[in-house]
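A.B. asks: Mind looking at a prediction? Sequence and model below.
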Amino acid sequence: MATPQRVHVVHTFASDPATVFAKLSEHENLGPVLGAKIRRVRDGDTTRNGAGSTRSVKVGPLPAFHETTTLAEPDSLIEYEITQGSPLKGHWGRQILTPLPGGGTQLDYTIGFDVPVPGAAALVGAVLQKNIAKGIGKLTP
């Protein structure tokens, strides 16, 4: 997953990994986190939110694009990539959930991408970093 621009957010939830996973994997819950309008396009191949599930993401006046879950390991890992309609190239996301010794869950969320316009990747990365860091707290499992 070689991409020049990275966004990295770490957040601690009071809830256990199963509860956090259930919230994060449900596409419709991500609107406030991403500051976007989210619409389910397709259920997963074997489970509603598993691999193959696809969401439409619309941010402000920009055209919508699709993100498809490529890997969903219950209570521990979600990976996805943009599969349609975005100027971002090689976009992928990885959400790793780790149980904490005293209870709760640590989310380690990394996004990688590139933008063909010189200098635009850093700007897009800064906006994503700010929005996700601010919005992730709105996901209250």
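C.D. replies: Thanks, I have the structure now.

A.B. asks: Please make it C-alpha for all contacts and neighbour counts, starting now.
C.D. replies: OK.

A.B. asks: dump the residue contacts of the residue nearest in space to the middle of the chain.
C.D. replies: Central residue of the chain (C-alpha atoms, centre = their mean): Gly93, 5.6 Å from the mean position. Contacts for Gly93 (C-alpha atoms under 8 Å, 6 or more residues apart in numbering) come out as Glu79, Tyr80, Glu81, Tyr109, Thr110, Ile111, Gly112.

A.B. asks: Look up how far Pro61 lies from it.
C.D. replies: For Gly93, the distance to Pro61 (C-alpha to C-alpha, to the nearest Å) stands at 23 Å.

A.B. asks: What strand or helix carries the closest residue to Tyr109 other than its chain neighbours?
C.D. replies: Excluding its sequence neighbours, the residue lying closest to Tyr109 (C-alpha to C-alpha, 6 or more residues apart in numbering) is Gln95, at 4.5 Å. In this assignment (DSSP states H and E), Gln95 forms part of strand 89-99.

A.B. asks: Alongside the first one, take a look at this:
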Amino acid sequence: MTAPVRVRVVHRFSSDPATVFAALGEHENLGKIFAPFKITRLNDGSTSRNGAGSARTLRLGPVAFVETVTNAVPDELIEYAITSGVTPLRGHWGKQVLAPTSDGGTELIYTIGFNAIAPGLAAAIGVGLSNGIKRGLPKLVP
């Protein structure tokens, strides 16, 4: 198994944390960030539509896996992990921390951690993820 990789992206939105949280939490919106993956909602969370327990499938060709929200604190935090599927990633998790900015916007710190099944693969995927997230976040909300 290769060494763990961490991807960390910091992004500022002009929108408030409630708006950003709502956009990030809505599984179907994540296609804007993770294109060309096709994202499909599997189920709602135990206490809210996009809360803990909600799940989505991400699919690209033969790669298809389920991500499940493990923790959600409205307007502050979303955590998730890959819980099943066919993927070269191992131990994949994501954490999105939102904080209000002094100008009424939001700062997002998005961290993803994972290993991969082959040497060098995790690093390559990490670069692609980082670049894709940086391109996609501005499309989510202003």
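C.D. replies: Perfect, I can see it now. As the structure is a computational prediction, the values presented were derived from the model and not from experiment.

A.B. asks: Need the TM-score between these chains.
C.D. replies: Remark: TM-score between the superposed chains equals 0.94 [TM-score structural alignment, normalised by the length of structure 1]; 138 aligned residues with a C-alpha RMSD of 1.1 Å.

A.B. asks: circling back to that earlier point, now the strand holding Gln95 of structure 1 on structure 2. Mean distance?
C.D. replies: The superposed strand 89-99 of structure 1 is, by mean C-alpha distance after the TM-score superposition for structure 1, a mean 0.3 Å from where its aligned residues fall in structure 2.

A.B. asks: how far is that strand from where the chain is centred?
C.D. replies: Centre-to-centre, strand 89-99 of structure 1 and its host chain are 7 Å apart (C-alpha atoms, centre = their mean, to the nearest Å).

A.B. asks: For whichever helix or strand comes after that strand, grab the matching residue range in structure 2.
C.D. replies: Using DSSP H and E, the helix or strand that follows strand 89-99 of structure 1 in sequence is strand 105-114. Mapped onto structure 2 using TM-score structural alignment, strand 105-114 of structure 1 covers residues 106-115.

A.B. asks: Quick check: the matching stretch compared with structure 1, mean distance?
C.D. replies: Using mean C-alpha distance after the TM-score superposition for structure 1, the mean distance for stretch 106-115 of structure 2 is 0.3 Å.

A.B. asks: Now that stretch: buried residues?
C.D. replies: Thr106, Glu107, Leu108, Ile109, Tyr110, Thr111, Ile112, Gly113, Phe114, Asn115 (16 or more other C-alpha atoms under 10 Å).

A.B. asks: residues making contact with the helix ranked longest in structure 2?
C.D. replies: Taking DSSP state H as the criterion, structure 2 has its longest helix at helix 121-140. Under the contact criterion C-alpha under 8 Å, 6+ apart, helix 121-140 of structure 2 has outside partners 2-9, 11, 13, 23-24, 29, 32-35, 89, 114-116.
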